[in-house]
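Participant: requesting a structural model of the entry that follows:
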Amino acid sequence: MSESAEEINTLEQDVDLAVHLKRVAYHAGMMLGIDATKDEQAYHRRRVNRLNYWIQGYGTLLGMVVTVSPESSSESDPILTRLIVSPGVGIDALGREVLINEDYCIDLGEWLRAQSETDLREGYDEVENRLWLKVVVRYQDCDVAKQPIVGRKLNLSTDAVQSSRKADSVFLTIVPEIPPENETRYKPWSSHDPIDDETPDGLNLTEENYLTAVEGANEEAFRLLQLHSRMLFALQNNAVNPPIQIDQIADSGFILLARFAIEISDLNIILDAQEGEAVVNPNDIYVNNLVRPFITTSSQLDYLSRTSGE
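Facilitator: Have a look, this model is predicted:
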C-alpha cells in the first residue's frame, strides 16, 4: 500500500501517544498562520483519538459484517465470487472512528490474480490446503473539494490546486496471513502488550492484605479489584508510546474484521489463472466474523444484566 507524505505525517502523529498536545492560546491582536490552524485541529482530533484508545478500546461497535456473494453455488467449478463488507461503526487500533456507510464489494478472483506469489504464500497452509486471508480496516483521510491556491513555486507547469477539505474515510484491505495461535488473548490497547492474567507482583503488603480481605467478602468485587491491580502495572514494561518502525507506520491502526479460508488443493491454481478466469467458488470459502475484537459498551452490559434471568 502506498500513502502520501501528508498521510504518513498524520499517521506518525496519531501513533505518538506520549507527546503532550498543544492548542492555540488566543490573544487580541495576535496574527495566526497556517501552523496555528493545524495545531488547533490536531489538538481536538487527537484528544478524541486518545480518549477512544485508552477508554473505549478498539474493534467493532456495530455491523461491518464480511460475507461472500453468492453464499453458495450449485456449480462445482469456480464462479464469479465477491467479498462484501456491510455498513457499520467501529474504532480502529489508534482510537480513530471508522464509519462505513455503504456496502464495499471486492471481486475476489480479480484481487487474487493481482497478488504476488510471495504475498499469497504468507497465507497458504500446505498441510490443510487452505489459503488464509484476513479483512482489515482503519481510518483514513480523504482529500476533497479541490480549489485553486496561490502557487508557491515559479514556472509551475500546472495550475496550483489543493483540496480545501479533509473528509473522513476508511482504508479497507485484505492481507494473506495464517491465523496466529494466541489471537484471543486479552489486549485492551492495540499498541501495547497484553496485561498479565494474574495478580501483579508489584503490590505491597498492605495492598495484598486489602485484596485478600475483599476476596473473602465479595467474589465479584475481588475480580474487579484484581483487574484494577493488573491495570496499575499494565504499562510497567511498556513505554506509553512503544517504538514503531517507519516501514510499519502505514500498517498502524488496522483492526481485524474477519478471517476467511479458501480450500484449494494447489496454490498454483490461483497463481496460473489468466485474466478473466474465475479462480474461486463460494462453496470452498469459510468466513469467520467472530474472531474480530468487539467494543463492549455500558448499554450492552446493562442489557445483559437485565436479561440474564430470561
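
Participant: C-alpha only now, for contacts and for neighbours.
Facilitator: OK.

Participant: Arg259 contacts Lys134, doesn't it?
Facilitator: Yes - under the criterion of Cα atoms under 8 Å, Arg259 makes contact with Lys134 at 4.3 Å.

Participant: which one of the two has more residues nearby?
Facilitator: More neighbours surround Arg259 than the other of Arg259 and Lys134, with 24 against 20 (other Cα atoms under 10 Å).

Participant: which residues touch the more buried one?
Facilitator: Arg259 makes contact with 132-135, 179, 287-289, 291, according to Cα atoms under 8 Å, 6 or more residues apart in numbering.

Participant: let's see 10 Å
Facilitator: Arg259 makes contacts with 66, 132-136, 174-179, 286-292, as judged by Cα atoms under 10 Å, 6 or more residues apart in numbering.

Participant: for Val144, same thing?
Facilitator: Contacts for Val144 (Cα under 10 Å, 6+ apart) come out as 162-167.

Participant: rewinding a little: separate out the buried members of the contacts of Arg259.
Facilitator: Among those, those buried by neighbour count (16 or more other Cα atoms under 10 Å) are 66, 132-136, 174, 176-178, 287, 289, 292.

Participant: here is the second sequence; please produce its structure so I can put it next to the first one:
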Amino acid sequence: MTDAVSPLAHDAETGPLLRVTFQPGMLLGVEAMQAEQAYHRRRLNRHGRLLHGYGTLYGLLVTLEPAAATLPLRLVVHPGLALDALGRELLLSEPYGVDLPAWLAEQGAAALAAFAVPADAAEGAPRTLTLEVAVRYADCEQGLQPVLAAATNASTDAVAASRAGEAVELLLRGADPNPPPPPAPPASLPTAVEQARLDNADAATRTVLQAQLDRLHRTRGLDALPALGADSAELTLARLTLRLTTLTAPQPAPADIDLDNLVRPFLDVAVEP
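Facilitator: Next up is the predicted model:
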C-alpha cells in the first residue's frame, strides 16, 4: 500500500480544474494521462464535498468483540460506506479488526499518558484514557507489471503497479477528552437592504436568509480558498473511553470501555442500501 496521504497531492487541491486537450499530432505522455484522470477525479470529489458534505452513509459500526478461546479483545469496524471531507468515497467491504490489548502495549505508557486523565496518576490509581477510531482513504498498488527501467537496473526486473485500488486505512489514536470548539465563522455584515429583509421576514424565513448570508461571507477577506490538508482526509467513526489502573500493557475488559458511535458525522441518504 502506498503512503495513505499521497492522494492529497491532487485530491486536496482547491484551484481551478485543468482539462487535457487532444490535438492531432500532439505527443501525450504519462503526465497527460495522469492529468486526464486528475481532472475527472477532482471534479467528482468537489461535487461530493460541496454538495453532499462528509460523514457516514451507512454501516461502519464500531463494536467491541470480547475475547474468545483463540482471539483477544478486538475492536471491529464493520462494512459500510462514507464520504470524507475531501469528497472521496470510503468503502469498507469486510470487517476490519484490531487487537486492542496488543495495540495499547505497542504504544507504551509514555505515549498513552498524553491522553490519560489525570496524566500524573500513580501506578495502580484509576484513570481514564480516551481513544478515537477513524478511517482514511488509501491507494493500494495492484497488478505489478514489467516496465522499462527509468534508471540503472542493478539486478532485478523493473516493475510498476498497473492499477491503484481504492482502499481504506483504519486509524486508532489518542484523543483529547475535551476537544476545543471549532473556530467561529466570519461575522456576517448585511447591508442596510439585507438587514431590512431579515427584519421583515418571519422566523423560519429569517433563519434561511441568515444561513445564506453566512455562506456568502464565509470567504470574505481571503486571498484564496482555504487549503484542504491531512485532517480533512480522516473521518472519525467512534470514541472510546477506557477506565484503567495502569498504562503499562493494560488489559481492559469490555466492562471497562465506553464506546460512542454517535460522535461521527452522518449524511442523509435518498435510498436505503
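
Participant: would you mind measuring from the residue in structure 2 that Gln41 of structure 1 lines up against to Gly15 of structure 2?
Facilitator: Using TM-score structural alignment, the equivalent of Gln41 of structure 1 in structure 2 is Gln37. Remark: distance between Gln37 of structure 2 and Gly15 of structure 2 (Cα to Cα, to the nearest Å) = 16 Å.

Participant: more neighbours: those two, which one.
Facilitator: Set side by side, Gln37 of structure 2 and Gly15 show more neighbours around Gln37, with 14 against 9, by other Cα under 10 Å.

Participant: who's in contact with the more buried one?
Facilitator: Contacts of Gln37 of structure 2 (Cα under 10 Å, 6+ apart): 19-20, 31, 43.

Participant: so which of the residues you listed wins on neighbours?
Facilitator: In the contacts of Gln37 of structure 2, the most neighbours by other Cα under 10 Å go to Arg43, 16 neighbours.

Participant: that residue reaches Glu36, doesn't it?
Facilitator: No - counting by Cα atoms under 10 Å, Glu36 is not a contact partner of Arg43 of structure 2; they are 11.1 Å apart.

Participant: how far away is Glu13 of structure 2 from Thr152 of structure 2?
Facilitator: 34 Å.

Participant: how far off centre is stretch 261-275 of structure 1?
Facilitator: Distance, stretch centre to chain centre, for stretch 261-275 of structure 1: 28 Å (Cα atoms, centre = their mean, to the nearest Å).

Participant: then stretch 133-147 of structure 2?
Facilitator: Using Cα atoms, centre = their mean, the offset of stretch 133-147 of structure 2 from its chain centre is 16 Å.

Participant: of the contacts of Val144 of structure 1, which stay in contact in structure 2?
Facilitator: When those are mapped onto structure 2 and scored by both residues aligned by TM-score structural alignment, their matches' Cα atoms under 10 Å, the shared contacts come out as 162-167.

Participant: make CSV out of those and add neighbour count and distance to Ala234 of structure 1.
Facilitator: Conversion of the kept ones among the contacts of Val144 of structure 1 to CSV gives the following (neighbours: other Cα atoms under 10 Å; distance: Cα to Cα, whole Å):
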residue, neighbour count, distance to Ala234 of structure 1
Gln162, 14, 44
Ser163, 13, 42
Ser164, 13, 42
Arg165, 13, 39
Lys166, 12, 36
Ala167, 12, 35
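
Participant: which of the contacts of Gln37 of structure 2 fall in helices?
Facilitator: With helices identified by DSSP state H, the entries of the contacts of Gln37 of structure 2 that belong to them are 31, 43.
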